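*Asks:* mind looking at a prediction? Sequence and model below.
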Amino acid sequence: MNPGGYIPNHVSFFRIGVLALEMSTGLLMNAFLIFAVYRDFLKTKTVSNSYKILLGLAISNVCFGILMSLALLDYFCSLGIFPTINPTYIYLYLLLFTITSCGWFSASLGFFYFIKISDFKSRCFSWMKTNISSFVPRMLLVTGTVSLFNSLLSNLLFIFRPTLSGNTTDYSPSMVSLLSRSSTTFVKTAIISTVLPFLVVFTTTLFTVVALKKHRKRMKNVQTSDSLHMRSYENVVRRMTHCLLFYVIFYVVMIIVYFVVITWVESGFWLLLLLLNSFSPVQSTLLVLANPRLKAAWKEIFLCAHLQEMFSTKKQQN
């Protein structure tokens, strides 16, 4: 099978291996985030505001990984999952929804830390900070609603594409084949759908960093419990800055892929797949590193921290 004439029939094992590694890592990391939130809920009987946003982000990334895995499995195994055009439109809508919701949940997380850390003179922002517990559910509702409508509008670009609206009843093309025919449209749609969330993340992170620097100057020689919180927030913002750099690099590469690679390079579509599937594992890894509670949970679960602590205790007793 040769999707859109871009690649030979036999895809290299290297590409398959990298795609499998990216998807499995992304699913593992986001499944860990969901499990960590559930584990924390069992202990505290409540879910923190930041964990609510992380949960939505992790679920959207898991759904994206499942959809991409389904498309690639259909391509490599010729399952014929998309015999008609209607399942194709439904799949595209779900895929665009996961991409869009991921962007907006990322923006919500950045906006949450911005509200949580910064001091405001505006009544609106002051009310949000005072009522952050009641504001977060409303923000998540708006995030989901915007993602639904944004994905619907984005899907219209594919509905009116001749490459997708043609007769597909005579054979069962894979989703990879269908996407390769409209690869430039798909990249353009992904960029348009996520550019506004990216601007929100970029702006809120910058304002948060500025607010922290101002607060650090005021508390330079003051040792209070607030200073401990500020140091923890500084670590979060530092990691958020790393996320921001990752978003910038990701967008630059996506733009290069859109304007140059897909048009001029035969394997550009597979480069697009590698790029899209790299987003989830890298973002989830940065989020785990940014949260001390998630880092501790990761060490306890995967590095057997409780066993190490038990052995160190026995050695001290001996």
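*Replies:* Structure received.
*Asks:* hey, let's count contacts and neighbours off CA atoms from now on
*Replies:* Will do.
*Asks:* immediately after the longest helix seen in the chain, which helix or strand?
*Replies:* When the chain is parsed with DSSP state H, its longest helix is helix 183-218. Heading C-terminal from helix 183-218, the first helix or strand you meet, by DSSP states H and E, is helix 225-256.
*Asks:* can you pull the buried residues of that next one?
*Replies:* Neighbour-count burial for helix 225-256 flags 227, 230, 233-237, 239-244, 246-247, 250-251, 254 (criterion: 16 or more other CA atoms under 10 Å).
*Asks:* which secondary structure elements does it contact?
*Replies:* If you count contacts as 3 or more CA pairs under 8 Å, 6 or more residues apart in numbering; DSSP states H and E, helix 225-256 packs onto helix 183-218, helix 268-290.
*Asks:* what's the angle between it and helix 183-218?
*Replies:* Angle, helix 225-256 to helix 183-218, by axes from the mean of the first three to the mean of the last three CA atoms, to 10 degrees: 160 degrees.
*Asks:* before we move on, back to that, residue 164 is nearest to which of the helices and strands packed on helix 225-256?
*Replies:* Comparing the helices and strands packed on helix 225-256 against residue 164 with CA to CA, the closest turns out to be helix 183-218 (11.4 Å).
*Asks:* let's bring in a second one:
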Amino acid sequence: MPSPLILFLMIFFLLECTIGIIENSFIIIVLGREWVQCWTLLPGDMILASLSISRFFLQGAAVFSNFFSYFFLTSRKLYIDIFWNFANTVSFWFTTWLAVFYCVKISSFTHPIFLWLKWRISGFVPWLLLWSLVICILIFILSFVKTSLVFQLPVTGNYSEKTTFDDVIRAFQSHFLLPLQMFILLIPFLFFLASTILLISSLCRHLRNMQHRSAGPQHPSMQVHVTTVKSLFFFLILYALYVLPIIISLAAPISVCSSHYWVWEIVIYSGISIHSAFLILNSSKLRRALKKMLHYREAA
């Protein structure tokens, strides 16, 4: 039976993930209905729909994995963790491509590379999503093979064979799989960081140009750009709050029976829930659908 503190943290974590699942389900339904009607989506909506699908499964896997680990404490949970790692890595890459897409589309840089990307980025989106998915599937296969070997070979071996095999598995995990997981997580984070910094730099330069043209601080265009910069900076903080605890937990795992573990989980998944809410509120299409749904509920 969990202690009152851990029970409270569990309930808070469950509510947090439930909110995130509802938010991403809403995005999937709205964009999915548009895709069914038109058989196509805008590139930004395509990334957003893919991101919402990955986050839906990520948060579902997180809830199942955490509660399964606490109440059953079985090594078979490794298979659940494999699916969680897959959904987590996919979510990382899709979040990064969303930042890259908006960076290229909104930034006002005149460098030939940016101009070429601005012209081509829409056509690149399906390929970026596909290759990200392929990379994540390869990592998923490696993890699945490693886990399958853990469960199969020791059953037929003697004690010395088990010990040797356990050493091999630990060496494989510490010297190959763990560095690979960190590398796969850090690469999209660095892309996200670079895209956000470039976009904020571009928008700040645009604000300075407008000020030189005597545009007052209350000018509508100025207000839009200031809001965009604030939102991007906030998204960067949320993304960092999600990435850093995961990397730390990979390097130094915490027991699921500890209250610190559940605090880490709440911090990690708060970023996803808040970011999904911002994506809904910052999209005119999703905002209209939300207002229509709320108006329908009030009328009913």
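*Replies:* Alright, I've got the coordinates. Here the structure is a predicted model, which means the values were calculated and not measured.
*Asks:* that older thread, tell me how far the longest helix of structure 1 lies from the chain's centre.
*Replies:* 13 Å (CA atoms, centre = their mean, to the nearest Å).
*Asks:* quick one, it and helix 268-290 angle?
*Replies:* 20 degrees.
*Asks:* coming back round to it: distance to residue 60 of structure 1 and mean neighbour count for the helices and strands packed on helix 225-256 of structure 1 - can I get that in JSON lines?
*Replies:* Shown next, in JSON lines, are these (distance: least, CA to CA, whole Å; neighbours: other CA atoms under 10 Å):
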{"stretch": "helix 183-218", "distance to residue 60 of structure 1": "14", "mean neighbour count": "18"}
{"stretch": "helix 268-290", "distance to residue 60 of structure 1": "10", "mean neighbour count": "20"}
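*Asks:* just so I know, which of these lies nearest residue 14 of structure 1?
*Replies:* Residue 14 of structure 1 lies closest, by CA to CA, to one member of those: helix 268-290, at 11.2 Å.
*Asks:* how close does that closest one sit to structure 2?
*Replies:* Here the mean offset of helix 268-290 of structure 1 against structure 2 after fitting is 3.1 Å, by mean CA distance after the TM-score superposition for structure 1.
*Asks:* can you name the next helix or strand after that helix?
*Replies:* helix 292-302.
*Asks:* show residues contacting that following helix.
*Replies:* Contacts with helix 292-302 of structure 1, where a contact means CA atoms under 8 Å, 6 or more residues apart in numbering, come from 33, 36, 288, 289, 305, 306.
*Asks:* tally of neighbours for the residue nearest to residue 63 of structure 2 when sequence neighbours are not counted?
*Replies:* Excluding the flanking residues, the one nearest residue 63 of structure 2 by CA to CA, 6 or more residues apart in numbering is residue 14, at 6.8 Å. Applying other CA atoms under 10 Å, we find 19 residues neighbouring residue 14 of structure 2.
*Asks:* repeat that for residue 112 of structure 2.
*Replies:* 9.
*Asks:* counterpart of residue 132 of structure 2 over in structure 1?
*Replies:* When structure 1 is aligned by TM-score structural alignment, residue 132 of structure 2 is paired with residue 143.
*Asks:* and what of residue 13 of structure 2?
*Replies:* In structure 1, residue 13 of structure 2 lands on residue 19 (TM-score structural alignment).
*Asks:* now for that match: which residues touch it?
*Replies:* 273, 274, 277.
*Asks:* quick one: those as TSV, columns for distance to residue 137 of structure 1 too.
*Replies:* TSV is the format used below for the contacts of residue 19 of structure 1 (distance: CA to CA, whole Å):
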residue	distance to residue 137 of structure 1
273	33
274	34
277	29
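*Asks:* and which of those residues is nearest residue 109 of structure 1?
*Replies:* For the contacts of residue 19 of structure 1, with residue 109 of structure 1 as the reference and CA to CA as the criterion, the closest is residue 277, at 21.0 Å.
*Asks:* packing partners for the helix or strand containing residue 68 of structure 2?
*Replies:* Using DSSP H and E, residue 68 of structure 2 maps to helix 43-72. If you count contacts as 3+ CA pairs under 8 Å, 6+ apart, helix 43-72 of structure 2 packs onto helix 4-38, helix 77-106, helix 112-156.
*Asks:* tell me the angle the last one makes with helix 77-106.
*Replies:* Just to be clear, that refers to helix 112-156 of structure 2. 180 degrees.
*Asks:* tilt between helix 112-156 of structure 2 and helix 43-72?
*Replies:* 20 degrees.
*Asks:* need the contact list for the aligned residue in structure 1 for residue 282 of structure 2.
*Replies:* By TM-score structural alignment, residue 282 of structure 2 lines up with residue 290 in structure 1. For residue 290 of structure 1, the contacting residues are 235, 236, 237, 238, 239, 240, by CA under 8 Å, 6+ apart.
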